[in-house]
Structure formats: C-alpha cells, structure tokens
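>>> one predicted model, sequence on top.
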Amino acid sequence: MGELIAQFHITSIDWDPPKGFKRHSWDEEGLMGHDPTWGRFWEIKYASNKQRSQLLDIQNRLYKKLKNLTKGNYYSMTHADMNWGNVLIEGQKLSVIDFDDCCFGWHAADLANSIWNTDPQFASIQEISKQALLKGYKSLRNNSDQVIKDLDLFYLVRCLQILKWVEDREKEIGDIEPIIDSILRPAINRAIEMEIIKS
C-alpha cells in the first residue's frame, strides 16, 4: 500500500491539470478553515460545551499550523481515501477504486487517511500497519522525511474531519453517539499530547 501511494504521489507531482480542470483542495481552508469541506466539526451536537470549545481551539491552532506548512513537492493531487476498502487485490496486482474524495492536498494527509481506522480490532496492529506503510512509501519516494514528519498531524486532522462526516450520516448509520465519542475523546487527548492545546 505504501508503494502504491508513493507511485500516485510521484506521478501527481509532475502532472499538469488540463485547462479548466477543477477539483476541491484540502488545504488549510478545506481542512481547518471557517467552512471546511466536510463541515464545522467543532459544532457537532454529540459533544459537551467544553469539548466544543476545545475543538474550536484545536481548529484555530491547526489552521495556523497548516497555513505555514510546506507544500512544494509535498502537495499535489491525492486520492484522499486510499484504504484497504478501496483497493482491489487480484494476485499480486492492486487496483484502486473510489476516487470521489480525490483532491489537491498534502501527501502526509493521504498517508494518514490510509491508516485511519476506528475498528477496535485494528488498534492492536495499527502501529505495525503504519510502519509497513511507511517502509513501502520510503522505498519509492525519495526525500519523504517531511511527509513522514507531518503524518501524526494529519492523523489528528482526519479524526476531526470524520466527526462531522459521521454526524452528517446519522440517518444512514443510526446511533452515532458512541461512534462520535470513540473518535472525539481520543482526538482531544491526542491534541493535548501533541501540545496543540492545553488540558
């Protein structure tokens, strides 16, 4: 998977979009702006007033971090949802599907999205999965230090994005409160551990 994502990134860096091509961007505005692409996660209803205040603080601080983050060869067209649910395996061949989230974004975000998972069964192998992903990625992608350095930051960003994504699908999913809680509390704790906000 890491090699596959690296191939996408290497190709997209040198890709010139055709005239008139438009696609949304998961830049600082699209991810952490006043009206992010997936919605204002700091206003979700299944959160306490304190949690919403913390989320708003995180949003403001992450916006500033992203605004100052290097783009250059670390930012281009990305799949933005390349997880195992969107990869078909046939023998040794991997085929990618589901390009609806495809957008301009940071490569580190693309990697973070691929390892993001709330399934409790995945928790025990998440670090192994992450290291395998990075090993494959680095094997093809030269000068990937900045991408890897920003991975934890974008993992947090993904957690926050998903909060609003889940809330917007309450009718389809059903009881979302425990799902929100399982993402929200760890996300706030992660932000505290990363010293983005104070406890």
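That came in fine, so what should we check first?

>>> drop to CA atoms for contacts and neighbour counts, all remaining ones
Fine.

>>> Leu160 sits in which helix or strand?
Per DSSP states H and E, Leu160 falls inside helix 151-167.

>>> quick one: list the elements packing against that helix.
Other elements packing on helix 151-167 under the criterion 3 or more C-alpha pairs under 8 Å, 6 or more residues apart in numbering; DSSP states H and E are helix 107-115, helix 177-193.

>>> let's have those helices in CSV, adding distance to Gln131 and mean neighbour count.
Compiled in CSV, those are given as follows (distance: least, C-alpha to C-alpha, whole Å; neighbours: other C-alpha atoms under 10 Å):
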stretch, distance to Gln131, mean neighbour count
helix 107-115, 10, 25
helix 177-193, 19, 16
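
>>> let's bring in a second model and compare:
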Amino acid sequence: MTISHPTTETVPAPSGTPAGSLSAFDHVGRGDDAPHWVHDGICLAWGLPLAATRVTLIAVSENVTFKVSVNEDPSLVVRLGRPGYAVSVEHVRSELLWVEALQRDAGVPTPSPRHGADGDFVQFLTDDGGASWTAVGFDFVTGTILEDQTDFADHFVEIGRLTAQLHGHSRGWARPTGFQRFDWTVDDMTGGLARWGDWRNAPLTTGDRAVLERAETTARATLSGIPRTPQHWGLIHSDLRPSNVMTHEGAMTIIDFDDCGYGYFLYDFGSALTFYEHRPSALEMGARWLDGYRQVATLSRDDLELAGALSLMRRLTMLGWATTHRADALPADLWDENKPGTVEVAARYNADPLWLVGA
C-alpha cells in the first residue's frame, strides 16, 4: 500500500494502471474493519497512529465512507472516491471549498473538512491493484441519521429552511478560480447518459414501463421551458435526503455534499423526499419542507409545478440508481419498496402533476 500524489490534476489512474472498483468492498459490510490499504493509507494521509486507529465501513454508494476512531474515540469520517466518478482533482476539492464557504458565510451546519498531513484537502490512496482513489476527511459529528429515526416529518421545516439558505448562498457566492462541479441536467437523471443508471434497466412489466414513460415525458415537457438563470439554476446539494441529515440534542447537521453540482434549485425538493414519495408521510414531509423554504424565499405556483416535475424525475433517477448499487446502500424496506413505489408515484403524477406539492 502506498499513498501517491499525481503530478497531473486528473483523477483516473494513468494508462496501464488497474482501474479501481467498488467491488473491492463487496465483502465488507457496515461496521466491518476496512481493508488494510484503506486503514494504513488513512493513517498516513492524516498523520494518525497505526496501532491506535480503527477504520470501519459506514456505507458504499457512489463512494465509500468510513468512520475513523483513535483510541476508540470517533474523530474523523473519510470518504473514498471511486476512480473515474469525479471529473478531476479540482472537482473533488471544489466540493470542500463550497462546504467551507457555507459554514463561514451562511452558517449552514455541516461537518468541517479536515486537511491532510500535507495541508491539502484531497489525499490519494492506492489499492492492492494499483488504482488511485481520492480521499477526503471531515470532522466526526455526533448524532443520529434522520433515516434511522421514526416520525421525522417535523424536521422537514428545518430542512426546507436550510435548503433555501443554501440556495441563497449559491446565488451570491463568487466561485474560486478553478472551481469545478458537474451538472444535473435531465439527461444526467434519466436516459442512456444517466449518471447513476437508467431506470429502464430495472425489471418492469410492460404496463409499469408505460406508466413511467408517460410520467417522464410529462415532467420533461414541464422542465423544457425553464431557463438556466440564477432564479432557477445554480449550485445545489442534490442529495439532501434523510440519510444525509443528522440530528443531536435538537441540532441539525447536513452531510455528504459529494453529489453537489449545478442544477435546478428545486431539484433539492425532490431529493429531500427520496425513497419516501410513495409513503403516506410524503405529503406531510413535502408540505413542511415547502413551509420551511418559504421562511427564507418565496415560491410561486410555477415553482411548485417545477418542484413536482423534479420530484418525479428524482424518483426515476433513483430507480436507475438501484440498478447500479448494492442493496445495503439502503434500509431493506426502502430497497424493497423502491420499484413498486416508483410506479405508484408515477401513476399519481400522471393523474395530477401537483399532487405532491399541494397546489
């Protein structure tokens, strides 16, 4: 195991170097110890004592996240980026620059990025096959993931308020030179170029497929007339769902900005309800999110129509996501409900595109 700092600014390994794969963690479950190259690499990158440090898996999704404890005291969360997912090293570094700015300028509660021993945000770990993985660290935050709680709809007022606060910062923030994040266009959500996989690859009946196709066509038509102006489009979290919100003693923390990018602001409404849109609680969650958002910013009826369309597109995005991810990336009940729930949500959207936004 070695740590390497490439001389170029591209993330993918050099020609001839084996490409890393999330399959390297197929036999590592939540709470299990990390492979030795991850443990040793993290210790070297952040200057931690090898013998006193334990690194355990939190989750495998787009990237791989670990809890790092020193002398049994959790102190750091490290995220490994799979080779090829990020466009460049600047792409990874830019995420952390925005997180810092959100803390400093807007008071958005999110864990502080942790510089490595060499002073840089972005570190590099080399796996047993020779592939280079980016690694970034954040201060460990005590709390419980919202997804692991019950009856959490009340929290959506605060989530909506913080999201509007985040959007306000996005509109006014002068990006540092070299700032780079990807886009979340409709073609990045669904279709052959979908970033996380196309929902059409899911096993569906002919009837269910027709329901989804009709819903997508309607949503795309709604979005086709929306310009990419600062009113509608900018830097967004894009994955601010219950699994990326923590609470502790009444305080809320937003985590996991690794999918942040340029998109429609109200895509964050759809993201907030991810995997829950089909459940009875979704109407209350959505209404409370909108109430919280309105504490900071106004929303027109046209905005609500946009939010409804983006919520539908998000649900289809996540059905595609499930075709390229392992089942333990979600609680078992949400995984099992994802496909039938998506069909149900699409059918409701076909009957009334505003059903989820109360307009």
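Cool, the structure landed. Everything numeric here is computed off the predicted structure, so don't read it as measured data.

>>> returning to that earlier point: adding distance to Lys65 of structure 1, write the helices and strands packed on helix 151-167 of structure 1 out as JSON lines.
JSON lines is the format used below for those (distance: least, C-alpha to C-alpha, whole Å):
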{"stretch": "helix 107-115", "distance to Lys65 of structure 1": "14"}
{"stretch": "helix 177-193", "distance to Lys65 of structure 1": "13"}
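
>>> surely Lys135 of structure 1 touches Gly2?
Yes: Lys135 of structure 1 is within contact range of Gly2, at 7.0 Å (criterion: C-alpha atoms under 8 Å).

>>> neighbour count for those two, which is higher?
Gly2 (21 against 14; other C-alpha atoms under 10 Å).

>>> which position in structure 2 aligns with the more buried one?
Gly2 of structure 1 maps onto Gly160 in structure 2 when the alignment is built from TM-score structural alignment.

>>> equivalent analysis for Ala132 of structure 1, please.
In structure 2, Ala132 of structure 1 lands on Arg288 (TM-score structural alignment).

>>> before we move on, the earlier item: looking at the helices and strands packed on helix 151-167 of structure 1, which is nearest to Glu29 of structure 1?
Glu29 of structure 1 sits nearest to helix 107-115 of all those, at 14.2 Å, using C-alpha to C-alpha.

>>> quick one: contacts of the closest one?
Helix 107-115 of structure 1 has contacts (C-alpha atoms under 8 Å, 6 or more residues apart in numbering) with 2, 5, 9, 74-76, 78-84, 126, 129-130, 147-148, 150-152, 154-155, 158.

>>> how close does that helix sit to structure 2?
On superposition with structure 2, the average gap between helix 107-115 of structure 1 and its aligned counterparts reaches 1.2 Å (mean C-alpha distance after the TM-score superposition for structure 1).

>>> what residues in structure 2 pair up with that helix?
The aligned range for helix 107-115 of structure 1 is 265-273, by TM-score structural alignment.

>>> the matching stretch: how far from the chain's middle?
11 Å (C-alpha atoms, centre = their mean, to the nearest Å).

>>> likewise for stretch 89-105 of structure 1?
That offset, for stretch 89-105 of structure 1, works out to 16 Å (C-alpha atoms, centre = their mean).

>>> give the buried residues for that stretch.
96, 102-105 (16 or more other C-alpha atoms under 10 Å).

>>> looking at the residues you listed, which is nearest Ile58 of structure 1?
Taking the buried residues of stretch 89-105 of structure 1 together and measuring to Ile58 of structure 1 by C-alpha to C-alpha, the closest member is Gly105, at 19.8 Å.

>>> which residue lines up with Val166 of structure 1 in structure 2?
Match for Val166 of structure 1 (TM-score structural alignment): Ala322.

>>> OK, contacts around its match?
Counting by C-alpha under 8 Å, 6+ apart, Ala322 of structure 2 makes contact with Gly197.

>>> if we use 10 Å, what do you get?
Contacts for Ala322 of structure 2 (C-alpha atoms under 10 Å, 6 or more residues apart in numbering) come out as 196-199, 201-202, 329-330, 335, 338-339.

>>> by neighbours, which of these wins?
For those, neighbours tallied by other C-alpha under 10 Å; top is Trp199, 26 neighbours.

>>> what's the longest helix along structure 1 packed up against?
Counting by DSSP state H, the longest helix found in structure 1 is helix 49-67. For helix 49-67 of structure 1, the packing partners by 3 or more C-alpha pairs under 10 Å, 6 or more residues apart in numbering; DSSP states H and E come out as helix 28-32, helix 151-167, helix 177-193.

>>> so which of those helices gets nearest Arg141 of structure 1?
It's helix 151-167; of these, that one is closest to Arg141 of structure 1 (C-alpha to C-alpha) at 14.9 Å.

>>> what about that closest one, how far off from structure 2?
Averaged out, helix 151-167 of structure 1 is 1.1 Å away (mean C-alpha distance after the TM-score superposition for structure 1).

>>> state the three-state secondary structure for Asn143 of structure 1.
Reduced to three states with DSSP: H, G, I helix; E, B strand; the rest coil, the structure at Asn143 of structure 1 is coil.

>>> just give me the neighbour total for it.
Neighbours around Asn143 of structure 1, by other C-alpha under 10 Å: 11.

>>> ok, it - contacts?
Asn143 of structure 1 makes contact with 73-74, according to C-alpha under 10 Å, 6+ apart.

>>> tell me the secondary structure of the residue positioned nearest the centre of structure 2, please.
By C-alpha atoms, centre = their mean, structure 2 has its centre lying nearest to Asp239, at 3.7 Å. At Asp239 of structure 2 the chain is in coil, as set by three-state DSSP.
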